[in-house]
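>>> Structure for this input, please:
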Amino acid sequence: MDFYTYQFFYNQAGQGNAMKYYILIALLIVLIFVALKQFRSKEKRKYRDLFVLITLILVFLVGIQVNEYEIGKVNQSNSSQMLAFMENISKNQEVSKSRLAVNSKYIKDEMLIEVDDKIYQINMNTDLSSYKLEETFLIQDKINLVKE
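Okay, the predicted model is just below:
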């Protein structure tokens, strides 16, 4: 069973995809360069295929980026909510945030949390605004701690 640490959510909340944007910008620059070459060329068909190919690749990558952007927004929102939740538990239980780990990537009813080597089940109310901790025991004690 995977348990995620406070550091995992902290890294997820601040994670960016700069490299993907650099590739997109580089392709856009190449597209502009090829377009200029095509318009200046006396033979209009010389760079046409390359221009069409780069345009199609760019459109494809933009579509992927839009989808990943939406998923990234949801993941960052979930991570931020989980960070606030873990900070609240840390404060209420008077333990360090680094000693907490949860078995879910988003806040939900009946998720598990490890606090100082004890496992608790979190019972949430319907609007997820309050919770109750109840000690529980795992049938299989093997816990995979995901730190980053």
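
>>> Only C-alpha atoms from now on, for both contacts and neighbour counts.
Noted.

>>> Show me where this protein has its strands.
2-5, 100-102, 111-115, 118-124, 131-136, 144-146 (DSSP state E).

>>> deepest of those strands, which one?
strand 100-102 (a mean of 24; mean count of other C-alpha atoms under 10 Å).

>>> For it, which outside residues touch it?
By C-alpha atoms under 8 Å, 6 or more residues apart in numbering, the residues outside strand 100-102 that reach it are 3-6, 86, 90, 111-116, 145.

>>> can you give me the offset of that strand from its chain's centre?
18 Å (C-alpha atoms, centre = their mean, to the nearest Å).

>>> do stretch 34-41 as well
That offset, for stretch 34-41, works out to 40 Å (C-alpha atoms, centre = their mean).

>>> And stretch 15-24, by the same measure?
The chain centre lies 14 Å from the centre of stretch 15-24; the measure is C-alpha atoms, centre = their mean.

>>> Now show me the structure for the sequence below, then we'll compare the two:
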Amino acid sequence: MTFYTEDYFLHQQQFNSVINYAVILVLIILVLINSFRYLHHQLQTRYRDLGIIFFLLLLIFAGLQITNLEKSYSQQSQSLQMRPFIRAVARDHNISSDKVVVNSTTLTDGIIVRFNKKDYRVNLSPNGDNYTLTRAHVVDHRVIIEK
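Below is the predicted model:
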């Protein structure tokens, strides 16, 4: 079972986005280089063909990046709710927020919260403004903590 700390939500890495931005930048540079080559050597159509290929790849990666941004925006808005929840649990039980871990990246009914080496199931109210913790026992005791 994977648990997440408050720091995980604070420093959530968008590594795939960084790679996509790098590929898009390289493709833009390649399109520009091939455009200049084509304008300089207009009789050689291979530069035009390469430019078209690089431009199409640029459009594909830009579309993928837009899709990833929409998905990450949705996930980020959901994970923003977790940090206040973790802080509330820590404050209510007089412990540091570093000692509280959760098994989900989104705040939903039924997630597991772990602190003081004990597991609790979260029962949220319908509007999500309060919660109750019920002692829970997990089946799989292998724990991976993402920081």
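
>>> Turn the contacts of strand 100-102 of structure 1 into a markdown table, including distance to residue 135 of structure 1.
What follows is the contacts of strand 100-102 of structure 1, written out as a markdown table (distance: C-alpha to C-alpha, whole Å):
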| residue | distance to residue 135 of structure 1 |
| --- | --- |
| 3 | 16 |
| 4 | 18 |
| 5 | 19 |
| 6 | 20 |
| 86 | 17 |
| 90 | 16 |
| 111 | 12 |
| 112 | 9 |
| 113 | 9 |
| 114 | 10 |
| 115 | 10 |
| 116 | 12 |
| 145 | 19 |
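
>>> sorry, back to before: which one of the strands of structure 1 lies closest to residue 41 of structure 1?
strand 144-146 (55.9 Å; C-alpha to C-alpha).

>>> for the closest one, packing partners?
Contacts defined by 3 or more C-alpha pairs under 8 Å, 6 or more residues apart in numbering; DSSP states H and E place strand 144-146 of structure 1 against strand 2-5.

>>> The strand it packs on vs structure 2, average offset?
Comparing strand 2-5 of structure 1 with its match in structure 2 after superposition yields a mean distance of 1.9 Å (mean C-alpha distance after the TM-score superposition for structure 1).

>>> hang on, isn't residue 28 of structure 1 packed against residue 59?
No. Residue 28 of structure 1 lies out of contact with residue 59 (C-alpha atoms under 8 Å); the separation is 10.2 Å.

>>> more crowded one of these two?
Taking neighbours as other C-alpha atoms under 10 Å, residue 28 of structure 1 and residue 59 compare with residue 28 leading, 15 against 12.

>>> With adjacent residues omitted, what lies nearest to that one?
residue 58 (7.2 Å; C-alpha to C-alpha, 6 or more residues apart in numbering).

>>> Now do the contacts for that neighbour.
Residue 58 of structure 1 sits next to 24, 27-28 when contact means C-alpha under 8 Å, 6+ apart.

>>> Looking at those residues, which one is closest to residue 123 of structure 1?
Looking across the contacts of residue 58 of structure 1 and measuring by C-alpha to C-alpha, the closest to residue 123 of structure 1 is residue 24, at 44.4 Å.

>>> tell me the contacts of the closest one?
58, 61-62.

>>> Could you do residue 147 of structure 2 as well?
Contacts for residue 147 of structure 2 were tallied using C-alpha under 8 Å, 6+ apart; they are 4-8.

>>> Reformat the residues you listed as CSV; add distance to residue 75 of structure 2.
Shown next, in CSV, are those (distance: C-alpha to C-alpha, whole Å):
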residue, distance to residue 75 of structure 2
4, 15
5, 16
6, 15
7, 16
8, 13
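
>>> Pick the one among these closest to residue 127 of structure 2.
Distances from residue 127 of structure 2 to the contacts of residue 147 of structure 2, taken by C-alpha to C-alpha, are shortest for residue 6, at 22.7 Å.

>>> tell me the residue furthest from the middle of structure 2?
residue 43 (47.4 Å; C-alpha atoms, centre = their mean).

>>> list the contacts for that one?
If you count contacts by C-alpha under 8 Å, 6+ apart, residue 43 of structure 2 has none.
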